[in-house]
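>>> What follows is a predicted protein model with its sequence.
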Amino acid sequence: MRRRVTFIIPKGHDFDEKDLLISQDKIHIKNLQAAREDRITLSISQTLRMTNALKRFFSQPSVLSERFASSASFQYYQGLLSSTSLSNYIEETICSKKDSACRHDAERIKSADYFDIDYDTISQSFTFTAYFGRAHPVDATGQITKPWNEYIGDFNGSVATEIGILSSQKSTEPEELSLGGSLVQLSKDTRSMSSRSLSTFSTNFVKPTGLHPTLRLTFPRPLPPPAPTCGLLSYLTLPSTFFVDKYQISSTNFLASNNLKALRALSGETDLEAPEWATSQWGSAMLLELAPSANAKGAWSAEIPLQLRYSSSDSSGISNDLPGQVQASVPWPAVFWACPAEEGTKMSVNPFDRVSLGYDGLFGPRTMFYHLRPLSNDSLVEKLSVPVLDLGETQYVASTTILAVMASFLWASWLLARSLYIREKSRSPTQAKKDN
């Protein structure tokens, strides 16, 4: 098993190397205010054990149903109420009782900003990546109230551990953010690498939502592109409860009025009439190009129209204890600049890049992505209540409907018989003789 722990020190914070205590089998991190990424790669034997364990976890009835889709690559969609259940499962099922380091890492998943599970079919290995934007909750001004302070190391002699403490340095290329610092793995090393992140955005539903909710992306300031050839894009992953009318979102005037430029890709379930329970796929994925407002001097927004499918009262949505309603949720989209690299640009591997996320397969191999950071103090999921038929109020619907149909049939039959009787009675005797 291999483990890599990387700390990124933000601007305005310093790190004293005296607070980094290194021994033969572990490192003591003291008073470090930084973002953190933990990455653990398992061997083949450990992968087989993990595969069986994860299959059991994702087949539990407490976890929302699994659905698959395919576009440029296979994607897996799994709704989890929280990371607590996964954390507890790993701690109790995968970690041994004597492996305190494993149990500690499993507990840490609960506070991660995101948690990725990647499987490499060539090496047959699992890689787990957890990212923490801060060590502990922040105060009202956004400052970290408590730094990282812990021991990290190989506690059982079987984990190759590498720890990096990096900060921003002046880069040699305009598109790069150069990082430099210390990498510790049985000895010392210093390296430099690039990472790209620009600005922030937030997401919310426009109120009132109704059955045609609008997802609004808000940007706190104007966004000049990193280069003239870059495009600002948003990649949305929509569960089957939601869908997009591709004809509506292809209208040039409609797009312009919502600060949208074009629909670049749409895959998955796109049937405009099918109810939620009749969809054959997990949902849909959409790549939209945004049109940053050229006249914006401050905050600006782009609005994406969505629609809700008819849902049943026993759908996978989470009940919000209101009769006749279930709760639907949609994850925040990924927002990024996509820039084609110039000829001769060295596209070196960035160890912090997250790949095979769905949208990167829609671009060429020589594309640079500049991501905008989602700005939220809560989970990156938007929720809304969806009206459904309350089965508790439908106990008399079937019998009443049958009675209404029978009464209507009898009423129509009586009117028909009555009209025939009146017509027969009103005929003259001469006409009756002619007919006979």
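It's in. Residues are numbered from 1 along each chain as shown.

>>> C-alpha only now, for contacts and for neighbours.
Noted.

>>> can you map out the helices along the stretch 151-300 of the chain?
Assigned by DSSP state H, counting those that start in this stretch, the stretch 151-300 of the chain shows helices spanning 252-257.

>>> How about the contacts made by the residue lying closest to Phe352 once chain neighbours are set aside?
Among residues not flanking Phe352 along the chain, Ser195 sits closest, at 7.1 Å (C-alpha to C-alpha, 6 or more residues apart in numbering). By C-alpha atoms under 8 Å, 6 or more residues apart in numbering, Ser195 lies in contact with Glu176, Leu177, Ser178, Leu179, Asn350, Phe352, Asp353.

>>> what do you get for Tyr235?
Ala285, Met286, Leu287, Leu288, Pro333, Ala334, Val335, Tyr359 are the contacts of Tyr235 under C-alpha under 8 Å, 6+ apart.

>>> Quick check, the fifth one in contact with Leu238.
Spelled out, that is Pro333. No: counting by C-alpha atoms under 8 Å, Pro333 does not reach Leu238; the two are 9.2 Å apart.

>>> before we move on, back to that, just the contacts of Tyr235 now: which is nearest Thr345?
Closest to Thr345 out of those is Tyr359 (21.9 Å), distances taken as C-alpha to C-alpha.

>>> Skip the chain neighbours and tell me the closest residue to the most centrally placed residue in the chain.
Centrality entry for the chain: nearest residue to the mean C-alpha point is Pro331, 4.1 Å, by C-alpha atoms, centre = their mean. Excluding the flanking residues, the one nearest Pro331 by C-alpha to C-alpha, 6+ apart is Val381, at 4.3 Å.

>>> hang on, the earlier thing: now intersect the contacts of Ser195 with the strands, please.
Among those, the members found in strands (DSSP state E) are Ser178, Leu179.

>>> Between the contacts of Ser195, which sits nearest Arg3?
Closest to Arg3, out of all of the contacts of Ser195 and judged by C-alpha to C-alpha, is Phe352, at 13.9 Å.

>>> Okay, one more to line up with it:
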Amino acid sequence: MKRRITYIQRPDAPFEAQQAVLTSKSLTIHNLEAAREDRLTFDLDDLPDEFRNVLQQSQELRLRWATERPFDAIEPFASRVSPGLHVQYTPLALTQSSEALCSLLRTAFEVNEDGLNGVNCTKAEETFITPPPQAAHAGAAASLQYHTELPSLKSFVEYIEQIFCDWLQERRKECSGTAESLLTADTVDLDYDSSSNTLVLSGLCSTAPEGGWSEEIKPPSSKSDKVEFGLLGAERGISADEIKIGGLLAVVGEDKKLKPTMFSFPSRHHALPESVKYSVSFAQPTGLHPTMSITIPHSSLHRPPAPDDTTCSLHTYLTLPSSVFGDQYQLGTTDPLFLQSHNLAGLRAHAGETDLEAPDWAVNRWGSTWLFELATPAENEFTTERSDWTATIPLHLRYLNPSDSGYRSAHVPWPVVFWACSAEDHEVGMGLNPFDRTNLGYDTLFGPRTFFYQLHPDADRLVETVDVPVLHLKEGEGYFHTRNIELATTIVISLGFFWILWRLLRVAWSSGVGANNTPNKTHDRQKKE
């Protein structure tokens, strides 16, 4: 097992030499103001049987989790995903069952005592969705995607401590320390690739606790393990696509002093200034056809500092639960009047559940994803227009199960908003980035020579709650209650039945009378003649 602890300080953060002291027995940190990433790398032999068995059936398994709280995404950790748990999975054989994966996910992310959502799947092929065709063209390996609302990682941390850390025995202390740090993390990743046969668990906390980070890091208890430490600062490199890193490195228990370092690398994701923000809301009242509004100040709409040979466009990537969906025919239109009225340049990709008629209880898959290119004002409008720029996306709500209150809540995670800057001839060596983060859902919908510049969400909670009117179960005042509706339905059906029966009897009676009269009329004519 290899452990890597990385502190990233802002350029203006204070630092003194006594805040990081390395000895032969430990490395001590005092009151350090920095972002922190913890990373554990496991070989398959280090893992418990139930986890190893699932990974051995997987070509690729990647989990991405992000908190509902707003946080600072600083370089080189600038990438973002919508709040909740994202899973990307590719089995080794397309015909094999994925029940073991779903069972593992349900156990690791079970519903907590406080009622927070967990994973709801039995088989990945039935619950997961298939990525858009554009992802396959971009060379994306993952063939199935999943998302669920997950405000807390409490059950996951308990699972790691009980299953992982107990399995590691003498390395339990290091494992438990990393697991507990995930409770305050802003993002958590779990990556497995069959080509490397290693599992990487990482968690990022973008801000230090009150008073800064203070801890003692000791050498690993096993000689086969390693603890790497980095105290670094990041700034923009000489080239527009590069990030320059400088600071101190050490291997705890091996090095006798901290070693200075400086290096640079091209980065896929870049952070824009903190003032470049966006907000998300739903027009009230929402009804059954809510409209999502993405509002961006004009000052945040300027082209990012990307390489000159790149073409940049503003995008948003939506992750919608099954209760909320878009009409692919409406949103995929090329009608300029519709697009201009919503400040959209067009729908670029979508995947998942798009059935316009199915109620939520008839939908098996978790939901859908949507990639839109947003229209931006012309350069001359930046000086004349002072109001915010708003793009709107019309959505729809499915019929949900009845409730005692007559309403249910649909929780919609905020989309990510970013500039995508691409160039055909630009040479990019992303593999040199030791902090690179891929398989975020939207990145595979662009070419490999694409840079992403993330806007910062501006809110206290990055999930919107939409009240959905449903059948009212609780008895009381009003007409639209279960008993009244059942009685009215019975009356209407009964009236309809008797009306149809009456019409049939009337037709039968009329036919009988006509048949009886025909011979008599013939006989009377013959008699007269």
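It's in. Predicted model, so just to flag it, every value in this text is computed and none were measured.

>>> Provide the TM-score value for the superposition.
Once superposed, the chains reach a TM-score of 0.84 (TM-score structural alignment, normalised by the length of structure 1), with 417 aligned residues with a C-alpha RMSD of 3.2 Å.

>>> Pretty sure the residue nearest to Pro331 of structure 1 sits against Pro333.
No: Val381 of structure 1 is not in contact with Pro333 according to C-alpha under 8 Å; the separation is 9.3 Å.

>>> between these two, who's got more neighbours?
More crowded of Val381 of structure 1 and Pro333, by other C-alpha atoms under 10 Å: Pro333, with 21 against 14.

>>> what's the matching residue for that one over in structure 2?
Under the alignment (TM-score structural alignment), Pro333 of structure 1 maps onto Pro415 of structure 2.

>>> Same question for Ser70 of structure 1.
Match for Ser70 of structure 1 (TM-score structural alignment): Thr130.

>>> Which of the three states applies to Leu410 of structure 1?
For Leu410 of structure 1, the secondary structure call by DSSP: H, G, I helix; E, B strand; the rest coil comes out as helix.

>>> neighbours around the counterpart of it in structure 2, how many?
Taking TM-score structural alignment, Leu410 of structure 1 has Phe498 as its aligned residue in structure 2. For Phe498 of structure 2, the count of nearby residues is 11 (other C-alpha under 10 Å).

>>> Could you do the one 5 residues further on as well?
Per other C-alpha under 10 Å, the neighbour tally for Arg503 of structure 2 reads 11.

>>> now the helix or strand harbouring it: how far from the chain's centre is it?
Element membership of Arg503 of structure 2, judged by DSSP states H and E, is helix 482-528. Centre-to-centre, helix 482-528 of structure 2 and its host chain are 61 Å apart (C-alpha atoms, centre = their mean, to the nearest Å).

>>> what does stretch 410-424 of structure 2 give?
Relative to the chain's own centre, stretch 410-424 of structure 2 is displaced by 11 Å; criterion: C-alpha atoms, centre = their mean.

>>> go on, stretch 342-352 of structure 1?
Chain-centre distance of stretch 342-352 of structure 1: 27 Å, with C-alpha atoms, centre = their mean.

>>> cool, stretch 164-182 of structure 2 as well?
That offset, for stretch 164-182 of structure 2, works out to 27 Å (C-alpha atoms, centre = their mean).

>>> measure that stretch end to end?
Terminal residues of stretch 164-182 of structure 2 lie 14 Å apart, using C-alpha to C-alpha, to the nearest Å.

>>> Tell me which stretches of the stretch 151-300 of structure 1 form strands.
Along the stretch 151-300 of structure 1, counting by DSSP state E, counting those that start in this stretch, strands occupy 160-169, 178-184, 188-189, 192-194, 197-205, 214-219, 231-239, 242-243, 260-268, 283-290, 300-305.

>>> Please name whichever of the ones you listed is nearest to Ala274 of structure 1.
Nearest to Ala274 of structure 1, of all the strands of the stretch 151-300 of structure 1, is strand 242-243, at 10.0 Å by C-alpha to C-alpha.

>>> In terms of secondary structure, what does that closest one contact?
Where contact means 3 or more C-alpha pairs under 8 Å, 6 or more residues apart in numbering; DSSP states H and E, strand 242-243 of structure 1 is packed against strand 283-290, strand 307-308.

>>> From the contact counts, what lies against the shortest one?
Helices and strands touching strand 307-308 of structure 1, as assessed by 3+ C-alpha pairs under 8 Å, 6+ apart, comprise strand 242-243.

>>> can you name the residues of structure 2 that the strand it packs on overlays?
Strand 242-243 of structure 1 covers residues 324-325 of structure 2 once aligned (TM-score structural alignment).

>>> Other residues contacting the matching stretch?
Contacts for stretch 324-325 of structure 2 (C-alpha under 8 Å, 6+ apart): Glu353, Thr354, Gly367, Ser368, Leu395, His396, Leu397, Arg398, Ala410, Val412.

>>> where's that stretch relative to the chain centroid, distance-wise?
The chain centroid and the centroid of stretch 324-325 of structure 2 are separated by 15 Å under C-alpha atoms, centre = their mean.

>>> Quick check: that stretch compared with structure 1, mean distance?
Following the fit onto structure 1, the mean deviation recorded for stretch 324-325 of structure 2 is 1.4 Å by mean C-alpha distance after the TM-score superposition for structure 1.

>>> Make a markdown table out of the contacts of Ser195 of structure 1 and add distance to Asn31 of structure 1 and neighbour count.
As requested, the contacts of Ser195 of structure 1 are arranged in a markdown table below (distance: C-alpha to C-alpha, whole Å; neighbours: other C-alpha atoms under 10 Å):
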| residue | distance to Asn31 of structure 1 | neighbour count |
| --- | --- | --- |
| Glu176 | 28 | 15 |
| Leu177 | 25 | 17 |
| Ser178 | 24 | 20 |
| Leu179 | 20 | 19 |
| Asn350 | 27 | 11 |
| Phe352 | 23 | 14 |
| Asp353 | 27 | 11 |
